[in-house]
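A.B. asks: sequence and predicted model, in that order:
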Amino acid sequence: MVRTGAIIQVRSGSERLPGKALLLLPFGSGPALLAHVVDRAQQASAIEQVIIATTTQASDDVIAQFCSDNGIACFRGDAEDVLNRFAAAAAIYKLNIAVRLTGDNPFIMPETIDAAVQQHLQAGVDYTITEGLPLGTNIEVISFAALQKARTAATAHSDREHVTPYIRRESMFKTQEVPIASDIKKLRLTVDYPTDYALASLLYSNLYKPGHLFGFPEIAQLLQQYPWLAAINEGNTQRKAFANEQEELEEAKRILKLGGFDKTLQKLEK
């Protein structure tokens, strides 16, 4: 029998929004942001267990305490070697399939998780990622065998501080993208900056009710009513873990083109 679990990577440290995982959502009245991530993951029918993977640093004792207070499985590992932390958590909890989530994405949808896991199992691949959804709501699914191979073989620091770049890059792994259409694809639904938290709080204050998981249709309807909501955090940029140098180069070209830096772009292309 295939055992599938969700592993939520989370730590207290954040340069732009310290302690964001335990901020109340909505502001001042709701459960912790991390509690929403856990709740949404637990509602996916494909998920048998939710595990929080945090670090052994003293600053993350509050995360471990949160897990203890709420009866959530917790694994603590190296702060920098996230690949090893993630793979070790999957091994200890005997997962065959791991869904990778992060503690700053409170808008993940259970139906997206279920669709991604189903497509992963049907295709018999090592790695699956959805694409086409708002930032912070796409889902990664990784087979345990692939995690173990990457854990053993990856040596670059950039591959160890992130979980999936090595798997996405190396030809030994079978990967797939699962496109999902969305009317709000351009919306930023991750919490990395104060303005991200402001948008999340406004959305949750209007849509959240205990016991009810709102979805993309409700968000889209609210945006139709208040289109200015999308402008709250649209200027924020996202750090990205590139699978290889070529991918990073293409992203640099795209940004230069958008900014009108034609001369710099021409030099880069040469």
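C.D. replies: Cool, the structure landed. Numbers count the residues shown, from 1 in each chain.
A.B. asks: alpha carbons only for contacts and neighbour counts from here, please
C.D. replies: Fine.
A.B. asks: buried ones in stretch 165-181?
C.D. replies: Across stretch 165-181, burial judged by 16 or more other CA atoms under 10 Å covers 165-168, 173, 175-176.
A.B. asks: narrow those residues to those in strands?
C.D. replies: With strands taken from DSSP state E, the overlap with the buried residues of stretch 165-181 comprises 175-176.
A.B. asks: let me know the closest of the buried residues of stretch 165-181 to residue 134.
C.D. replies: When the buried residues of stretch 165-181 are ranked by distance to residue 134 (CA to CA), residue 176 comes first, at 18.7 Å.
A.B. asks: what strand or helix carries the closest residue to that closest one other than its chain neighbours?
C.D. replies: Nearest residue to residue 176, sequence neighbours excluded (CA to CA, 6 or more residues apart in numbering): residue 128, at 5.0 Å. Assigning secondary structure by DSSP states H and E places residue 128 in strand 127-131.
A.B. asks: can you give me the buried ones in that strand?
C.D. replies: Using 16+ other CA under 10 Å as the test for burial, strand 127-131 gives 127-131.
A.B. asks: farthest-apart pair in those residues, please.
C.D. replies: Farthest-apart pair in the buried residues of strand 127-131 is 127 and 131; separation 13.2 Å (CA to CA).
A.B. asks: this is the other structure I want to compare:
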Amino acid sequence: MDCMVNKVATIIQARMGSSRLPGKIMKRIGKKELLWYSANRASKAKLVNDTIIATTVDSRDNTVFDWCKTNGFPVFRGSEKDVLDRYYNCAKEFGANIIVRLTSDNPFCDPEIVDQLVLELKKSKSDYVSNRVTKRTWPYGLDAEVFTFKALKHAWEQANKEHQREHVTPYILEHSEYFRLLEVPLDENLSNFRLSIDYPEDFEMCKVLIEGYNAHEMNWREIIDLLKKHPELVEINASRIDSKL
């Protein structure tokens, strides 16, 4: 284990077994797979030392493992259902003191947001920082969580409910008596924009944005400005905005 002081690792959870869009992370948009867009954008964060793909030991995810090796991304394999355990052991193996949690179905995740949250964690000396606030203001698909390894270890040791193991951070959020939590909302409510990929309509919108507008080369503000100028793009997946995903 690398024991670099304040080593920051972005861990992107990725698996082939999506119930709504099976194998979505390996679906191609343009010349690249969906996973590439998520991992490539995340890797541009200036305050992050490693960007790691955390997949599962399920044989279906051999594809993810092989893809990571081919594309030069560090990869870790762990439990499929106990994602908290997967994150803990991944962070431990890579010697991370601070962990950024992202998901592989957010191809427009923004390195600027990641750096902002990492900086907030360090400045505030919090245990957990996120833009996934109680009342959503950020667009769907730009969510990020940053937390200390100490907090992750505490959760890993104490979490004993299924949802706490499956979703990584619920134990931390449900036990604020043990952790210093910080939320980072936007001044403007942009929750009517959806950039995550959970449904066919989401994938279609992503495809149009990348292939038609090179949105993968834009920062998140530029993407939102584009959507404001082209409301017909927002309509592609507008029916999914109220989803709690």
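C.D. replies: That came through, no problem. Bear in mind the structure is a predicted one, so any value in this text is a computation, not a measurement.
A.B. asks: overlay them and tell me the TM-score.
C.D. replies: TM-score of the superposed chains, computed with TM-score structural alignment, normalised by the length of structure 2, equals 0.91; 235 aligned residues with a CA RMSD of 1.6 Å.
A.B. asks: picking that back up, closest one of the buried residues of strand 127-131 of structure 1 to residue 46 of structure 1?
C.D. replies: Minimum distance to residue 46 of structure 1 across the buried residues of strand 127-131 of structure 1 is 14.6 Å, recorded for residue 128 (CA to CA).
A.B. asks: wait, that closest one sits on residue 168?
C.D. replies: No. With contacts counted by CA atoms under 8 Å, residue 128 of structure 1 stays clear of residue 168, the gap being 9.3 Å.
A.B. asks: common neighbours of those two, please.
C.D. replies: Common contacts of residue 128 of structure 1 and residue 168, defined by CA atoms under 8 Å, 6 or more residues apart in numbering, comprise residue 175.
A.B. asks: tell me the residues of structure 1 aligned with the helix or strand containing residue 227 of structure 2.
C.D. replies: Using DSSP H and E, residue 227 of structure 2 falls within helix 220-229. Aligning helix 220-229 of structure 2 against structure 1 (TM-score structural alignment) gives residues 216-225.
A.B. asks: now stretch 160-173 of structure 2
C.D. replies: Aligned using TM-score structural alignment, stretch 160-173 of structure 2 spans residues 155-168 in structure 1.
A.B. asks: mind listing what's buried along the matching stretch?
C.D. replies: Buried positions in stretch 155-168 of structure 1, judged by neighbour count with 16+ other CA under 10 Å: 158-168.
A.B. asks: same check, this time on stretch 206-223 of structure 1
C.D. replies: Across stretch 206-223 of structure 1, burial judged by 16+ other CA under 10 Å covers 207-208, 214, 216, 219-220, 223.
A.B. asks: not counting that stretch itself, show me its contacts.
C.D. replies: Stretch 206-223 of structure 1 is contacted by residues 40, 109, 183-184, 203, 229-230 when judged by CA under 8 Å, 6+ apart.
A.B. asks: now with 10 Å, please.
C.D. replies: Stretch 206-223 of structure 1 has contacts (CA atoms under 10 Å, 6 or more residues apart in numbering) with 25-26, 30-31, 36, 39-40, 43, 107-111, 133-134, 182-185, 187, 201-204, 224-227, 229-230.
A.B. asks: pull out the buried residues from these.
C.D. replies: Buried members of these, counted by 16+ other CA under 10 Å: 25-26, 30, 36, 39-40, 43, 107-111, 133-134, 184-185, 187, 201, 203-204, 229.
A.B. asks: how about the contacts made by the residue positioned nearest the centre of structure 2?
C.D. replies: Against the mean C-alpha coordinate of structure 2, by CA atoms, centre = their mean, the closest residue is residue 102 at 1.6 Å. Contacts for residue 102 of structure 2 were tallied using CA under 10 Å, 6+ apart; they are 10-14, 38-39, 42, 53, 109, 114, 141-146.
A.B. asks: quick one: which of those sit in strands?
C.D. replies: Using DSSP E, the subset of these located in strands is 10-13, 53, 145-146.
A.B. asks: got JSON lines for these, with neighbour count too?
C.D. replies: Output for those, formatted as JSON lines (neighbours: other CA atoms under 10 Å):
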{"residue": "10", "neighbour count": "28"}
{"residue": "11", "neighbour count": "27"}
{"residue": "12", "neighbour count": "24"}
{"residue": "13", "neighbour count": "21"}
{"residue": "53", "neighbour count": "26"}
{"residue": "145", "neighbour count": "19"}
{"residue": "146", "neighbour count": "27"}
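A.B. asks: can I get those in JSON lines including distance to residue 122 of structure 2?
C.D. replies: Formatted as JSON lines, those follow (distance: CA to CA, whole Å):
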{"residue": "10", "distance to residue 122 of structure 2": "15"}
{"residue": "11", "distance to residue 122 of structure 2": "18"}
{"residue": "12", "distance to residue 122 of structure 2": "21"}
{"residue": "13", "distance to residue 122 of structure 2": "23"}
{"residue": "53", "distance to residue 122 of structure 2": "24"}
{"residue": "145", "distance to residue 122 of structure 2": "13"}
{"residue": "146", "distance to residue 122 of structure 2": "10"}
